[in-house]
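**Q** I need the structure of the sequence given here:
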Amino acid sequence: MSTRTVRMDDASEATLADLQRRTGLSISEVMRRGLRAYERELDADITRRPYEVYQSLGLPREGESALAPAAKAKEAIADVIRKRHEQ
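**A** A predicted model of the protein is given here:
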């Protein structure tokens, strides 16, 4: 097990002390549980995977016509993305 040094502002220190008092847990256990809770929160926030984002862009699929010539592809993709964000 490793040892870490963490700098906390006064508000964070007060929150940590309050959590310790209310739960009876050690500082280490409060920190471990906080990290696990934050990890679960991040995992729950990831609702769309990169391929799902790609599919939602409205780009042509295999066998479909392109939106623009290859020389203007970046511009065309930017337009598609911009239009999606306006909706």
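
**Q** make it CA atoms for all contacts and neighbour counts henceforth
**A** Will do.

**Q** Need the residues that contact the helix or strand that contains residue 31.
**A** When secondary structure is defined by DSSP states H and E, residue 31 falls within helix 27-45. Helix 27-45 is contacted by residues 16, 19-20 when judged by CA atoms under 8 Å, 6 or more residues apart in numbering.

**Q** again, 7 Å this time
**A** For helix 27-45, contacts defined as CA atoms under 7 Å, 6 or more residues apart in numbering pick out residue 20.

**Q** this one as well, want them side by side:
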Amino acid sequence: MDDNKKETFVWDNIPEWAVFSLEYGIEEELFLTDEDKDLITRFITENFPNGYTMSVDWESYKEFDCYPAFGKPCKTYTVKFCNL
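**A** Sure, this is the predicted structure:
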């Protein structure tokens, strides 16, 4: 495996409601709307078409972020993504 092709991306505005689905997949999420699932799917498809690993900085968050990575204003976290 060539580790030189891996890149790390940091988003400081990932919606709190999306963290679980980004980590475990939208198939495991029972309480999201179809619109929210679509937002997550588009985010993944546009940014990480070949997959990713992620880590959440639980200490770095905004209680109310007017400009989350996707969706409506909400609480957001800083998340580090590493493409596969």
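
**Q** quick one: TM-score?
**A** After superposition, the two chains reach a TM-score of 0.28 (TM-score structural alignment, normalised by the length of the second structure), with 36 aligned residues with a CA RMSD of 3.4 Å.

**Q** how about the helix holding residue 31 of the first structure: buried residues?
**A** Across helix 27-45 of the first structure, burial judged by 16 or more other CA atoms under 10 Å covers residue 30.

**Q** Name the next helix or strand downstream of that helix, please.
**A** Using DSSP H and E, the helix or strand that follows helix 27-45 of the first structure towards the C-terminus is helix 50-56.

**Q** Check the spacing between residue 80 of the first structure and residue 50 of the first structure real quick.
**A** Distance from residue 80 of the first structure to residue 50 of the first structure, counting by CA to CA, to the nearest Å: 17 Å.

**Q** do residue 10 of the first structure as well
**A** From residue 10 of the first structure over to residue 50 of the first structure (counting by CA to CA), the distance is 39 Å.

**Q** Measure how the helix or strand encompassing residue 21 of the first structure sits relative to helix 27-45, angle-wise.
**A** Using DSSP H and E, residue 21 of the first structure maps to helix 10-23. Here the directions of helix 10-23 of the first structure and helix 27-45 differ by 100 degrees (axes from the mean of the first three to the mean of the last three CA atoms, to 10 degrees).

**Q** Give me the neighbour count for residue 56 of the second structure.
**A** Neighbour count of residue 56 of the second structure, defined by other CA atoms under 10 Å: 18.
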